[in-house]
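Attaching a predicted model along with its sequence, questions to come.
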Amino acid sequence: MTERVFNFNAGPATLPLPVLEEAQREMLNYRGSGMSVMEMSHRSKEYEAINNEAEANMKELLGLGDNYRVLFLQGGASTQFAMVPMNFLQPGQRADYILTGSWSEKAQKEAAKLGQTHIAATTQEGNYKRIPSLEEIQLSESPAYVHITSNNTIFGTQWQSFPDFGNIPLVADMSSDILCKPFDASKFALIYAGAQKNLGPSGVTVVVIRQDMIEKAATNIPTMLRYDIHAKNNSLYNTPPSYSVYMVNLVLKWLKAQGGLASMEQRNLEKAALIYDTIDGSNGFYSGHADKDSRSTMNITFRLPNEDLEKTFASEATKQGMIGLKGHRSVGGMRASTYNAMSREGCQALADFMKEFMRKNG
């Protein structure tokens, strides 16, 4: 097998090697069925068992009970930008959005096409270098829900603790940091996440939704956009992205085998510290985009003294087996995505490379 690289891409992103190896073993003949998961009917008992186990594993990792459902949908988080307001933003109501980056902006703009929205807080001034303080959040009167984006892949910021608005439903796009650390998932009425960053391959979107939200979801919208229909049909109303769900379940089992979310948090903090400490100890050669109290453990964004050095950095890193380090155009510079599946060895290799690159070019 060709030697694997350290994949720092923001998504689709690196997957745990044991998961890929298990999928490889089961590719042609899943547990004696004589066929691949890709080939089997989504109505078969074998696939229904995968689907049910994935829901149970997700709820176990999040510490949630029977008052929540886990749905496996399609269309990515971008479809959820519209699906959430279509289901829960009724005429005469207003939905509140807290803007912390490009994806929360897109979610708010999509909702504004469907109903009234209110920007409860934004850190756009300063190019989204931080998460707003609780004191900055000004809710509208009786909003239908409050929407946040838990982690911002482009800008490298992350909510360190989540707000609580009492009885107002809290909705979160957690595409890029779901299951990276323990948190009180029961604070949330709905969580959605495109799988391709921290959960598995592209093709499936995971939705965690509280039962009372399912019961009040709109029924006068297209069938495929109704949460209640997907919940009633156990995510099997139409043909699901079955192989992607199978892969997500393998990742969830891998997470449990690693010791769960508490163990993963410690691992992620140690990994991120290797790179952040290198940035902070570089005497300005490397400069982080995010404020220190808003730094993400999943996406580490930083600049070098000039764009020519940044191009050289990315090129030389690729030659040394570290790919996907070029930052998004709205921030520039570099971005190291250190999701759950990224190894400590990969982060150490990047930190060592950064120190050597600074020694030669500083």
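The structure has been received and is ready for your questions.

Could you use CA atoms for every contact and neighbour count after this?
Noted.

what's the longest helix anywhere in the chain in contact with?
Assignment by DSSP state H gives helix 260-280 as the longest helix of the chain. With contacts defined as C-alpha atoms under 8 Å, 6 or more residues apart in numbering, helix 260-280 is touched by 61, 179-182, 255, 258, 285-288, 297-298, 300, 302, 338-340, 343-344, 347-348, 350-351, 354-355.

Next, the buried residues of that helix.
Neighbour counts over helix 260-280 (16 or more other C-alpha atoms under 10 Å) mark 260-261, 264-265, 267-268, 271-276, 278-279 as buried.

Apply the buried test to the contacts of helix 260-280 and list what passes.
For the contacts of helix 260-280, buried by 16+ other C-alpha under 10 Å: 61, 179-182, 255, 285-288, 297-298, 300, 302, 338-340, 343-344, 347-348, 350-351, 354-355.

Below is an additional structure, to be compared with the one above:
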Amino acid sequence: MTNRAYNFNAGPAALPLEVLQQAQEEFVEYNGIGMSLMEISHRSKEYEAINAETQQLLLELLGLESGYQALFLGGGASTQFATIPLNFLKPGKVGSYIITGSFSEKAYQEGQVVGEAVIAASNKAGKWRSLPKASDIQLDPNSAYLHMTTNNTIEGSQFSYIPETGDIPLIGDMTSGILSRPIDSKKFAMIYAGAQKNLGPSGVTVAVIRDDLLQEEPKHISSILRYTTHASNGSLYNTPPVHSIYMVNLVLKWVKAQGGVVQLEKQNVAKSNLIYDVIDASGGYYTGNIDPDSRSIMNVTFRLPSEELEKKFVKESQQHNFVGLAGHRSVGGIRASAYNAVPYEACKALADFMIDFQKNNG
């Protein structure tokens, strides 16, 4: 396979080539069972082994091998925006939210539907350019939880710190940044992520929840919406997305083979710096959407001098085998999502393309 595109899609996103090749080899018949995992019963011993191993691998890579449960759910991270307050926002309490972009704002809006939700900090007035400092966070002592988005996919920012919340549970949407860099996962009572960025294909959402949050079962909501239901059934309460979870299993093994999260961070910093260095050296031709101290190593966002040039940039990039560089429809511009599986060579090729484009269109 020599004609692989330079895939900078924001999600579903690039998967490691080695993972795709192994999945291809095992697609028609898995492990000598005479059928594909696409056909297997989720009650079979073969799938139950995959399910258990994948949970263990995820907890291990997050450094949470005790005191937490890993769940595999449907509906994407957007469903978690609603499920979190349904499970944890009790009457008389408030859900607190740090608003740093489109998705954290949607999570806050879902909290408002369920109960009382408040904004603990926001950088919206500054057009998302720089993330709130720890001292900017005003945490209501009556909070049921504090919710944050650790990496903002659309805007291109990421937190460099984890807030101290005391006894108030901290919940993190890590959809675009999970396993991209070391993080003190023990500071979180709950971590969740749609798989389609750094964990695997779309179709499964992971939720890692501390045991104490699973002690009380919320009787006022349907069983399928309770985290306790999925935890007590090992994520097998209803039919899970078997093949997507199998793919997550392969990706997690790939992460370990790369040297784990510490080594991936080194690679991700080097990859994103290739692009940021071109932006910073362009004399203003390329302008980053985010202040340097808040830049994401996963989602690099920038603008060109005009929308016409941005359209030309995207069109020409496609002719050079680049995919997915148009910014989100809500903000425009350019976005290069350099997730774990995006190779260094792809980022180097993009940096070279950007330099040539400026020379030819400056």
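Received the coordinates, thanks. These figures come from a predicted structure and were not determined experimentally.

what's the TM between chain one and chain two?
The pair, once superposed, lands on a TM-score of 0.99 when counted by TM-score structural alignment, normalised by the length of the first structure; 362 aligned residues with a C-alpha RMSD of 0.9 Å.

if we can go back for a sec, mean shift of the longest helix of the first structure relative to the second structure?
Helix 260-280 of the first structure: mean distance to aligned residues in the second structure after superposition is 0.3 Å, counting by mean C-alpha distance after the TM-score superposition for the first structure.

could you say what helices and strands the next helix or strand after that helix packs with?
As assigned by DSSP states H and E, the chain's next helix or strand after helix 260-280 of the first structure is strand 287-288. Contact here means 3 or more C-alpha pairs under 8 Å, 6 or more residues apart in numbering; DSSP states H and E; on that basis strand 287-288 of the first structure packs against helix 260-280, strand 299-303.

Now do the shortest one: everything it contacts.
Judged by C-alpha under 8 Å, 6+ apart, the contacts made with strand 299-303 of the first structure from elsewhere in the structure are 10, 152-157, 272, 275-276, 279, 286-290, 310, 327, 332-339.

for stretch 205-216 of the first structure, same thing?
67-77, 88, 188-195, 227-228, 231.

Is it possible to mark the buried ones in the residues you listed?
Listed as buried from these are 68-74, 76-77, 88, 188-195, 227-228, 231; burial here means 16+ other C-alpha under 10 Å.

Helices - which of those residues land there?
Short answer: these in helices (DSSP H) are 76-77, 88, 227-228, 231.

Distance to D96 of the first structure added to these, as CSV?
Shown next, in CSV, are those (distance: C-alpha to C-alpha, whole Å):
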residue, distance to D96 of the first structure
G76, 21
A77, 18
F88, 12
Y227, 20
D228, 23
A231, 25
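
Of those residues, just say which sits nearest to G126 of the first structure.
Of all these, G126 of the first structure sits closest to A77, with 25.5 Å by C-alpha to C-alpha.

any idea how far the closest one is from P201 of the first structure?
14 Å (C-alpha to C-alpha, to the nearest Å).

same question, T149 of the first structure
Taking C-alpha to C-alpha, one finds T149 of the first structure at 20 Å from P201 of the first structure.

ok, these two, which is more surrounded?
T149 (26 against 23; other C-alpha atoms under 10 Å).

So the nearest residue in space to Y68 of the second structure that is not next to it in sequence versus L64 of the second structure, what's the distance?
Nearest non-adjacent residue to Y68 of the second structure, counting by C-alpha to C-alpha, 6 or more residues apart in numbering: R210, 4.3 Å away. Using C-alpha to C-alpha, we find R210 of the second structure at a distance of 9 Å from L64 of the second structure.

and if you look at I98 of the second structure?
Applying C-alpha to C-alpha to I98 of the second structure and L64 of the second structure gives a distance of 24 Å.

Ok, N299 of the second structure next?
26 Å.
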